[in-house]
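> Got a predicted model here, sequence first, then my questions.
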Amino acid sequence: MGYILLTGGAGYIGSHTALELLNSGYKVISFDNFSNSSDEALNRVEQLTNNAAISIKGDIRDEQALKQLFSQYDIKAVVHFAGLKAVGESTELPLHYYDNNVTGTVTLCRVMREFNVKKLVFSSSATVYGDAKHVPIPETAPRSATNPYGQSKLMVEYILQDLVAAEPDWGITLLRYFNPVGAHSSGRIGENPNGIPNNLMPFISQVAVGKREQLSVFGNDYPTHDGTGVRDYIHVVDLALGHVKALQYLEHNNGIEAINLGTGVGYSVLDMVNAFSKVNKVAVPYQVVARRPGDIATCYAEPSKAKTLLGWQAEKTLDDMVRDSWRWQSVNPDGYKS
């Protein structure tokens, strides 16, 4: 049995997926440049599973390093997480984002083809739907992007579609994530953002643990039930299990499929804050500030395709999400440096 290669395997979603793959009997290699991740995550995955992923430091834009990796190990499929993911930063550093996310993927696919490895699970994003006109959002919704990060994910989707059209023996799933939150229930691995968090849940957690004074809620005048933005939050462990199912699907299928990974339920910013406070019995002071440019009112998935095609659906509740987020943050106030 060959290895599953996880690019960006030490990151937030990568490390949780490594854990679920190891628990499912797969052999795993992580290839990560550690620009926004920590090797400690994989050490802890090993402690939790009594099984180690091979960890190799490298960059997906480094063709020689990838060739060496593919010639050294019998790799049978790739789960491609490696990518920069901060929307705000992408508007300031578009070339950096396109180089890393788009050029990096092209380089990876070129090396995969050279070694005849043609099964790929790609980390896409709900940002490819732009400001969707209708919710819940099905995979057939029109695609557009409102920032360079989303644009880079959309470009890669088009590239991979063109690749399969030219070479039908590839099998590719484009997993469009909604908003991953939470952590492994052990509290040993979780989201470990560099600097100021870009995402709501780690920000709430850092306020609750006393690292930050208060949460800024961007706008309370959206056309939603409480005026704050509504999103589809999905527990990272559910998300990781979706990747295991996607790999199992690709064992028997070629072609390309886009699949939403979400719960199909939207929660507002204040729903998240209130649930976090109530379940964890901890205060989360917040202040309403102006809307952020580019933010949309409501975004949640139509998730039925994942159930039909992969036999997957989200199982964890909002209470699980906030409880596991707080367990991780309170046990690891400084992330993997704790």
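Received, thanks.
> contacts, neighbours, all on C-alpha from now
OK.
> which other helices and strands contact the helix or strand where Tyr97 lies?
Tyr97 is part of helix 94-97 when elements are defined by DSSP states H and E. Applying 3 or more Cα pairs under 8 Å, 6 or more residues apart in numbering; DSSP states H and E, one finds that helix 94-97 makes contact with helix 148-166.
> what's in contact with the helix it packs on?
Contact with helix 148-166 is made by 84-87, 90-91, 94, 97-98, 101-102, 105, 124-125, 127-128, 130, 143-145, 170-172, 174, 255-256, as judged by Cα atoms under 8 Å, 6 or more residues apart in numbering.
> got the buried residues for that helix?
Within helix 148-166, the residues that count as buried by 16 or more other Cα atoms under 10 Å are 148-157, 160-161, 163-164.
> same question, stretch 26-40
Neighbour-count burial for stretch 26-40 flags 26-34, 36-39 (criterion: 16+ other Cα under 10 Å).
> likewise stretch 188-201?
With burial defined by 16+ other Cα under 10 Å, the residues of stretch 188-201 counted as buried are Arg188, Ile189, Gly190, Glu191, Asn192, Pro193, Leu200, Met201.
> Leaving out the residues flanking it, which one is nearest to the last one?
When you say that, I think you mean Met201. Leaving aside its sequence neighbours, Met201 sits nearest to Val181 (Cα to Cα, 6 or more residues apart in numbering; 6.3 Å).
> For the one you found, list the residues it contacts.
Glu191, Met201, Tyr233, Ile234, His235, Val236, Met321, Ser325.
> my guess is Asp74 meets Val28, correct?
No. Using Cα atoms under 8 Å, Asp74 is not in contact with Val28, being 10.9 Å away.
> what do the two both touch?
Joint contacts of Asp74 and Val28 (Cα under 8 Å, 6+ apart) are Tyr3.
> Comparison target, given below:
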Amino acid sequence: MKKILVTGGLGYIGSHTVVELQKSDFQVIIVDNLSNSSIDVLEGITNISKTPPRFERLDLRLKADVSDFFKRNKDIEGIIHFAASKAVGESVENPLLYYENNLNTLIYLLQECNAYGINNFIFSSSCTVYGEPDSLPITEDAQIKIATSPYGNTKQISEEILKDTCSVSELMAIALRYFNPIGAHETAEIGELPAGVPQNLVPFITQTAAGVRKELSIFGTDYPTEDGSCIRDYIHVVDLARAHVVALQRLLSKNTPAVDNHNYEVFNLGTGRGSSVLEVVNSFEKTTGQKLNYKKVGRRVGDVISVYADTKKANEILGWKTEKTMEEALLSAWKWEQKVRGID
């Protein structure tokens, strides 16, 4: 069994990816500093997989600790790097935290990759690298514009670091640009549980339905869209997790040269379809039978009008495509919320 390191593996996307990796017979080591996750997630992963992944609490900002970890784990064959700070608003308020956490940790990992000949690396990137698109759907060749937040900037810089490293080493890397992950595992053993007030739409919806939040705010109803609300590409987190396994298998096969330059590739991960905020709200109410208390308010600064992916490259080169529907994602998110809150 090939040993794979998953950083941030107790987080939302990381935990679902660990499950899919174990399902595909990879041996997983999780490192996580638990700054935005819970050790309880380990139990959820184990309940699904029937195999407990190895876990080590590690702060990747501590270079000496990172070096010590790799000295003890020289047989790692690939890394999937999720660990990062990810709240746009927080990044504006505390940019140095984001630059330290998101860039230094990547650099320390890549230095260890060079030291120990670990040449397979998957990076958790984001559609935020595109900013406000000039045309839709967004392809991987779309212009990378000046980032609107330190968070977005760290993703852009991280991709540049990876590309530059690949050009002068044996490293092969794939950056996966996510659109909007939603949903939870069908077992309701793991799901999205943000610390504090949710920054994303669906957990705010489910927390409002559960009575944790008084009401949901719809930011902007006068955008140039069919119903006036913003449009995003919402992808089921399990479909997203599966893409990481396929990308890893591409790297490990060694006989599929990168289509992009210098052993470095990027792929959009989305459904290829845009859904408005109001569409998601209405779909949640219809799918779950839960009536939401929501109000329409003014636009939120920094929100892009419409973003959805062109997924042709991932479909054709990775042989991956989404399988799960919006309704499945919303129902699974609600079942997860019910479990967390003890709602029958």
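Perfect, thanks for sending it. Source: prediction; values computed, not measured.
> quick revisit: so which of the buried residues of stretch 26-40 of structure 1 belong to strands?
Residues from those lying in strands, with DSSP state E as the criterion: Lys27, Val28, Ile29, Ser30, Phe31, Asp32.
> so how far is Arg110 of structure 1 from the fifth one?
Phe31 of structure 1 sits 16 Å away from Arg110 of structure 1, taking Cα to Cα, to the nearest Å as the criterion.
> can you check Leu21 of structure 1 too?
Leu21 of structure 1 sits at a distance of 25 Å from Arg110 of structure 1 (criterion: Cα to Cα).
> go on, Leu250 of structure 1?
According to Cα to Cα, Leu250 of structure 1 stands 19 Å off from Arg110 of structure 1.
> of these two, who's got more company?
With neighbours defined as other Cα atoms under 10 Å, Leu250 of structure 1 and Arg110 compare such that Leu250 has more, 21 against 15.
> what about the residue lying closest to that one once chain neighbours are set aside, how many neighbours?
Among residues not flanking Leu250 of structure 1 along the chain, Gly171 sits closest, at 6.0 Å (Cα to Cα, 6+ apart). Neighbourhood size, Gly171 of structure 1 [other Cα under 10 Å]: 23.
> looking at it, Gly171 of structure 1 is touching Asn254, isn't it?
Yes. Using Cα under 8 Å, Gly171 of structure 1 makes contact with Asn254 at a distance of 3.8 Å.
> Can you show me the helices along the stretch 51-200 of structure 2?
Secondary structure of the stretch 51-200 of structure 2 (DSSP state H, counting those that start in this stretch): helices at 63-72, 88-93, 95-99, 105-116, 150-167.
> ok, the equivalent of Lys305 of structure 1 over in structure 2 - contacts?
Under the alignment (TM-score structural alignment), Lys305 of structure 1 pairs with Lys313 of structure 2. Applying Cα under 8 Å, 6+ apart, we find Lys313 of structure 2 in contact with Phe267, Asn268.
> Mean distance between the host helix or strand of Lys313 of structure 2 and structure 1 after superposition?
In this structure, Lys313 of structure 2 is located in helix 312-313 according to DSSP H and E. Aligned to structure 1 and superposed, helix 312-313 of structure 2 gives a mean residue distance of 0.8 Å (mean Cα distance after the TM-score superposition for structure 1).
> List of residues touching stretch 97-112 of structure 2?
Contacts of stretch 97-112 of structure 2 with the rest of the structure, by Cα under 8 Å, 6+ apart, involve 60-61, 63, 66-67, 70, 83-85, 91, 118, 150-151, 154, 157-158, 161.
> ditto for stretch 249-263 of structure 1
So stretch 249-263 of structure 1 is contacted by 119, 126, 138-139, 161, 164, 168-179, 232-234, 239, 242, 300-303, 305-306, 309-310, 313-314 (Cα under 8 Å, 6+ apart).
> contacting residues for the equivalent of Arg299 of structure 2 over in structure 1?
Matched to structure 1 by TM-score structural alignment, Arg299 of structure 2 sits across from Arg291. Residues in contact with Arg291 of structure 1, defined by Cα under 8 Å, 6+ apart, are Phe218, Gly219, Asn220.
> can you rerun that using 7 Å?
Contact partners of Arg291 of structure 1, counting by Cα atoms under 7 Å, 6 or more residues apart in numbering, are Phe218, Gly219.
> do you know how far it is from Ala10 of structure 1?
Between Arg291 of structure 1 and Ala10 of structure 1 the distance is 33 Å, computed by Cα to Cα.
> Check Thr224 of structure 1 too.
From Thr224 of structure 1 across to Ala10 of structure 1, the span is 36 Å (Cα to Cα).
> the more surrounded of those two?
Neighbour tally, Thr224 of structure 1 and Ala10, criterion other Cα under 10 Å: the higher count belongs to Ala10, 32 against 14.
> how far away is Glu316 of structure 2 from Gln156 of structure 2?
With distances taken as Cα to Cα, Glu316 of structure 2 is found 25 Å from Gln156 of structure 2.
> Same question for Ile235 of structure 2.
22 Å.
> And for Asp239 of structure 2?
In terms of Cα to Cα, Asp239 of structure 2 sits 24 Å off from Gln156 of structure 2.
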